[in-house]
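Asks: sequence first, then the predicted structure:
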Amino acid sequence: MLKEIDRCRSLTGIDRRRFLAGSASLGIAAAVVASTGAAFAQETPKSGGNLRIAILGGGSADTLDANSNVTQPDTARVLGLYEPLRSVRKGGVFENVLAESMEANADATEWTIRLRPDVLFHNGKKLQAEDVAFTFRRVTDPAAPLVGAPGLAPMDRDGLKIVDDLTLRVPMKTPYAIFDEVVADDINLGIVPVGYDPQKPVGTGAFKFESFSPGQQSVFMRFDDYWGEKAYLDSVTIIDSFASDNAAFYALQGGEIDAFAATPLALAKQVQEGGPIKILASEVGQWTPFTMRVDQPPFDNPDVRKAMRLVVDREQIIKIAMSGFAAPGNDVFSRWDGAPDRFKRERDIEQAKELLKKAGQENLTVDLVTADIANGVVTSAQIYARQAKDAGITVNVKQVTPEVFFGEQYLKWPFAQSFWTLKPYLPQVALCLLPNSPYNETHWSDPAYIKLYGEAIATIDPLKRADLISQLQIADFEQGGYIIPSHNRIIDLVASNVNGLSPGALLALGDYNYRKIWLS
């Protein structure tokens, strides 16, 4: 496929950048942002109390596994329990967490990880190099690879060498210039101790496991031997048993919970300034794509995929489904990398009709599977179905529960939706666009694309690597299986006595940084 793309197209603007605000139509959203600073004015923190958080999207398949989670409630849990070697902060800036340093040799065929000293796991064991090696081998187990396995695929798992208690040498099978970016994964690469059992979860996070009922709630207690700044809260309770957004909102109004993570903006607009509920707005760049399986008809035809993208009125989806609280997505993810702002997709119904006619798919009928897995997803599906009619496409929206969506048919739906947090481009590709990716929702498997990806991850020069990323993004834009209408912000609602929060870089509730939160 990539041979059809002009490789000589040079893209500019390759430096990392912050996620910028959208258009002038975001008046309501701007008001929300403006109210945030005053609502979270800092006072003297107080210790104690239990923070009760509502978050939707869980079910019986919920997990506490540090290296294998799917849903938003899973993410909310693991970020309190575990920590990665490194993390990504605002604007794509990386910072060390459990790692004190990470250094590559001249050709990036070997990395040396030095750990922070005096870090304890919840069971009292000291963090050592053997634990990092154990985590890497656990994730890349050939018999049962976990979510982070594709990102660690270049690693020589049999050649890991423990230099001393705090130093691990990691050889690579091929040059791997982005290893220090790949391990900056709070969600799926939390470091666990040797012998880790996810049924009895042990991490290094500021909170330790107390109890867990899948699809209902989980409780975590402050870890008093935490290596960093101690948490103020005694405990955190995450509740994912609410049947609807409205039910969670009413519980917050009634004082049954203290926070509602990732609240629909339509509910946030009901909050009165100066009242008992405060608003936290974060420009995190979450994306909620439509996913087309490129290995099955009709989406195995690139003309059909392009037509499906051309029918989208992005501003309408942003205005209605996201209440204006988003920026156009233009079918390219990872706004930090390459030159995504160059890509612009205008709605073109006539061209969509021509492409469908060329493909022999006039009067196309497809089913679109959706679920309430993230803000605005179901509404976006309904709007898309109406928009597609203008090109003669009939889209039958089939709504299922989140539990069914992420069940046995997950990754098998021909046409569905998904949600992703903002990640660097190449680690994101490893998660969703390679044949061995754990979440290859589109079943993308283009040899030329894979070859170019291999060149990019081996390229040490950041400017040259950024140019290769831009070439990969051209393929995403012109031939990929994702329709990305928008990059979304996140709204959280919290009770007036919840303090210490600041906007998150990637996730809800200040990146689920419970350590900073305190109750007045």
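Replies: Structure's in. What do you need? Residues are numbered from 1 along each chain as shown.
Asks: C-alpha only now, for contacts and for neighbours.
Replies: OK.
Asks: which parts of the stretch 1-150 of the chain are helices?
Replies: Here the stretch 1-150 of the chain has its helices, by DSSP state H, counting those that start in this stretch, at 27-39, 72-81, 129-139.
Asks: which ones are touching residue 15?
Replies: Residues counted as contacts of residue 15 (C-alpha atoms under 8 Å, 6 or more residues apart in numbering) are 336, 337, 338.
Asks: among the residues you listed, who's most crowded?
Replies: The most neighbours of any of the contacts of residue 15, using other C-alpha atoms under 10 Å, belong to residue 338, which has 27 neighbours.
Asks: that one and residue 462 touch, don't they?
Replies: No: with contact defined as C-alpha atoms under 8 Å, residue 338 and residue 462 do not form a contacting pair (10.4 Å).
Asks: number of residues surrounding residue 228?
Replies: Using other C-alpha under 10 Å: residue 228 sits among 11 other residues.
Asks: pull up the gap between it and residue 500, please.
Replies: 17 Å (C-alpha to C-alpha, to the nearest Å).
Asks: nearest to residue 304 among the contacts of residue 15?
Replies: Using C-alpha to C-alpha, residue 338 comes nearest to residue 304 of these, at 26.3 Å.
Asks: in what helix or strand does residue 448 lie?
Replies: helix 447-458 (DSSP states H and E).
Asks: what's the longest helix in the chain?
Replies: Assignment by DSSP state H gives helix 462-479 as the longest helix of the chain.
Asks: helices and strands around that helix, which ones?
Replies: helix 302-310, helix 447-458 (3 or more C-alpha pairs under 8 Å, 6 or more residues apart in numbering; DSSP states H and E).
Asks: of the ones you listed, flag the one that's most buried.
Replies: For the helices and strands packed on helix 462-479, the largest average neighbour count (mean count of other C-alpha atoms under 10 Å) is found in helix 302-310, namely a mean of 24.
Asks: which residues does that helix contact?
Replies: Applying C-alpha under 8 Å, 6+ apart, the contact partners of helix 302-310 are 292, 298-299, 345-349, 351-353, 355-356, 358-359, 361, 388, 478-481, 483.
Asks: likewise for stretch 507-520?
Replies: 45-49, 51, 76, 79-80, 206, 229-233, 236, 261-262, 280, 282, 284, 421, 490-492, 497-505.
Asks: what residues does the residue most central in space within the chain make contact with?
Replies: The centroid of the chain falls nearest to residue 421 when counting by C-alpha atoms, centre = their mean (2.1 Å). Listed by C-alpha under 8 Å, 6+ apart, the contact partners of residue 421 are 284, 285, 286, 287, 506, 507.
Asks: where does the first one land in three-state SS?
Replies: Same thing as residue 284. Following DSSP: H, G, I helix; E, B strand; the rest coil, we place residue 284 in the strand state.
Asks: that one and residue 480, how far apart?
Replies: In terms of C-alpha to C-alpha, residue 284 sits 23 Å off from residue 480.
Asks: hold the first one in mind and look at this next one:
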Amino acid sequence: MSTFKNLEQLFALGKITRREFIERAAALGLAAATSSLFFSKPAQAAAPKKGGRLRMGLSGGSTTDSLDPATNTDMMMQLLIYGQLGNSLVEINHKSEPVPELAESWEASPDAKTWTFRLRKGVEFHNGKTLDADDVIWSINHHRGKESKSAAKTLVDPIVDIKKDGKDTVVFTLSGGNADFPYIMSDYHLVIMPKDSKPDAGIFTGAYILKEFEPGVRAFVTKNPNYFKSDRGHFDEVETLAISDVNARTNALKTGQIDVMNRCELKTVRFLKGSKDLQVMQQNGTKHYTFAMRCDTAPYDNNDVRMALKYAIDREQLVKTILRGYGVVGNDHPIGQANRYHASELEQRTYDPDKAKFHLKKAGIGKAEFRLHTAEAAYVGAVDAGVLYKESAAKAGISVEVVREPNDGYWNNVWLKKPWCAVFWGGRPTEDMMFSTAYKAGAPWNDTFWNHERFNKLLVEARAELDEKKRRSMYVEMQRLVRDEGGVVVPMFAADLSAATRKIAHGPLAVNYELDGFRAPERWWFAS
């Protein structure tokens, strides 16, 4: 990455201030470039306007979708529940910082084991009930316990007790210290609901009120007149359409049937950028594409098999061909350059057919054929990525059969079930959240079913470690363990590319999740 590109990314992530960016760029003789960066974005300059009907065409919808926030797995429901209907205690801003949402403040004990959250007063649910501590306790408990099927279960497992201290204060006691606990409370599953309500009733505190919902097809919401954020929720109505096919989404945007689309087809990005009526938004964050191997299933229970497949993929080719350069190579762990403790010191794994052959021979399984399950539902280009993987693996004497699965139901019928499949991950704001969600032993979304004693021990210790140097060394070791012993191939980190009509305006984009941290419907507005 060039020096200027690196500066751009640091600024976009909020790692350096505007002044620091300009000073460093000027030192490089790049003053002209800085002016274009700051002044070429008129869509961000205008003050927010109220009104209008936002129409979004999104991938990631399924007929099995539910309004229960514990179960949402992909874009359609994440944008609906987290970006339109609900709120968590904490929000992540465009600088990747935790800021108050339903909680107005919080404080921790010196050992970070006890956290006290004071709730915002006067917040109303869509049914008119006033938010209080009982609602928060009930909502978080929905994700706890042995019977919970929530994807956030591992995030809240360290909570040993939740109690109220008056109607507007909630006290969390953890099994061990966690310096990142406010980030945990921002998770998009941990949306607050009224106590004793049906989790799939769609009643929350958010900017919009649900009027119509057909799973995997459409959702329609209207503005919440009592929303507690006066500077958010600018649209009168929002219609969300599930459009799985990227070409159909693109055509819908070009013909004015929708205002916003996610996950652009990279082949068409330059044409979209060239349109006077459209704009492309790019977020360089934590999104990564993987090929997950189940470590509890032969032959992937053999680490030499896993290593052979890691060396058998041409990462550079995938970034160039599948991402069209809108991304960077991955190093077989989920912590990207946008993360605080990214292990840049780890040697980058590269395509090496000879090493792949060595590990396959060491595994002693002969000429096995590996079935790689893919679908465009996993991510745009997943099927083509599988074909390229097959071709590069063949040069190492490894036979890969690419199995194209139906888009509908992919996340219910293929992911977590097939021994080897293509997976999309949006990433998480912190290392602990990412590792706890997808790599902790027994986690519902541990899609490699990996169980590593040393890793599990470090996971608990690192979240409680308050010494910055020690904490970083722990997370670096965890990244190395996943890279060298885990069951995931992480060939690439992808920029988030969405597109919209020029009428759409927005502020600085958050990078923690797609479409402004899943908050586009709440944060954006029509400029004209």
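Replies: Everything's here; your move. Note that the coordinates shown come from a computational prediction; the quantities given were computed from them, not determined experimentally.
Asks: got a TM-score for the two of them?
Replies: Once superposed, chain against chain, the TM-score is 0.89 (TM-score structural alignment, normalised by the length of the first structure); 491 aligned residues with a C-alpha RMSD of 2.4 Å.
Asks: the strands in the stretch 51-200 of the second structure, which residues?
Replies: Secondary structure of the stretch 51-200 of the second structure, counting by DSSP state E, counting those that start in this stretch: strands at 53-58, 90-92, 98-100, 103-108, 114-119, 159-164, 169-174.
Asks: out of the ones you listed, which gets nearest to residue 438 of the second structure?
Replies: strand 159-164 (18.4 Å).
Asks: residue 427 of the first structure maps to what in the second structure?
Replies: Residue 427 of the first structure maps onto residue 433 in the second structure, with residues paired by TM-score structural alignment.
Asks: the inter-axis angle of whichever strand or helix holds that match versus helix 453-464?
Replies: Using DSSP H and E, the element containing residue 433 of the second structure is helix 431-438. Interaxial angle, helix 431-438 of the second structure versus helix 453-464 (axes from the mean of the first three to the mean of the last three C-alpha atoms, to 10 degrees): 140 degrees.
Asks: excluding sequence neighbours, find me the nearest residue to residue 113 of the second structure.
Replies: Closest residue in space to residue 113 of the second structure, ignoring its immediate chain neighbours: residue 177 at 4.2 Å, by C-alpha to C-alpha, 6 or more residues apart in numbering.
Asks: how far away is the one you found from residue 108 of the second structure?
Replies: In this view, residue 177 of the second structure and residue 108 of the second structure are 10 Å apart by C-alpha to C-alpha.
Asks: okay, and the common contacts of those two?
Replies: In contact with both residue 177 of the second structure and residue 108: residue 114, using C-alpha under 8 Å, 6+ apart.
Asks: tally of neighbours for residue 202 of the second structure?
Replies: Residue 202 of the second structure, neighbours per other C-alpha under 10 Å, totals 22.
Asks: isn't it right up against residue 85?
Replies: Yes: using C-alpha under 8 Å, residue 202 of the second structure is in contact with residue 85, at 7.4 Å.
Asks: identify the contacts common to the two.
Replies: Shared contacts of residue 202 of the second structure and residue 85, defined by C-alpha under 8 Å, 6+ apart, are found at residue 210.
Asks: within the helices and strands, which one has the residue mapped onto residue 356 of the second structure from the first structure?
Replies: The alignment partner of residue 356 of the second structure in the first structure, by TM-score structural alignment, is residue 352. Assigned by DSSP H and E, residue 352 of the first structure belongs to helix 349-358.
Asks: superpose on the second structure and give me the mean offset of that helix.
Replies: Compared with the second structure after fitting, helix 349-358 of the first structure has a mean deviation of 1.0 Å; criterion: mean C-alpha distance after the TM-score superposition for the first structure.
Asks: now the strands of the stretch 51-200 of the second structure in a markdown table, with mean neighbour count?
Replies: Below are these laid out as a markdown table (neighbours: other C-alpha atoms under 10 Å):
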| stretch | mean neighbour count |
| --- | --- |
| strand 53-58 | 23 |
| strand 90-92 | 24 |
| strand 98-100 | 19 |
| strand 103-108 | 17 |
| strand 114-119 | 22 |
| strand 159-164 | 16 |
| strand 169-174 | 20 |
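Asks: between the ones you listed, which one is closest to residue 198 of the second structure.
Replies: It is, among these and with distance given as C-alpha to C-alpha, strand 159-164, at 20.8 Å.
Asks: so how far is that closest one off the chain centroid?
Replies: How far strand 159-164 of the second structure lies from its chain's middle: 27 Å, per C-alpha atoms, centre = their mean, to the nearest Å.
Asks: counting contacts, what elements does it pack onto?
Replies: helix 133-141, strand 169-174.
Asks: please say which position in the second structure residue 477 of the first structure maps to.
Replies: So, by TM-score structural alignment, residue 477 of the first structure is matched to residue 483.
Asks: over to residue 468 of the first structure?
Replies: That one, residue 468 of the first structure, aligns with residue 474 by TM-score structural alignment.
Asks: identify each buried residue in whichever strand or helix holds residue 32 of the second structure, please.
Replies: Here residue 32 of the second structure sits within helix 31-39, counting by DSSP H and E. Buried residues in helix 31-39 of the second structure, counted by 16 or more other C-alpha atoms under 10 Å: residue 34.
Asks: and for stretch 500-515 of the second structure?
Replies: Of the residues in stretch 500-515 of the second structure, 500-502, 504-507, 509-515 count as buried by neighbour count, 16+ other C-alpha under 10 Å.
Asks: tabulate those (TSV), appending distance to residue 447 of the second structure.
Replies: TSV is the format used below for those (distance: C-alpha to C-alpha, whole Å):
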residue	distance to residue 447 of the second structure
500	33
501	37
502	39
504	37
505	37
506	35
507	35
509	29
510	26
511	24
512	21
513	20
514	21
515	25
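Asks: you'd agree residue 323 of the first structure is up against residue 265?
Replies: Yes: if you go by C-alpha under 8 Å, residue 323 of the first structure and residue 265 touch, sitting 6.2 Å apart.
Asks: between these two, who's got more neighbours?
Replies: residue 265 (25 against 20).
Asks: that one contacts residue 320, correct?
Replies: No: distance between residue 265 of the first structure and residue 320: 10.2 Å, which falls outside the contact criterion (C-alpha under 8 Å).
Asks: now residue 468 of the first structure. Nearest residue, chain neighbours left out?
Replies: Nearest one to residue 468 of the first structure, counting by C-alpha to C-alpha, 6+ apart, is residue 456 at 5.7 Å.
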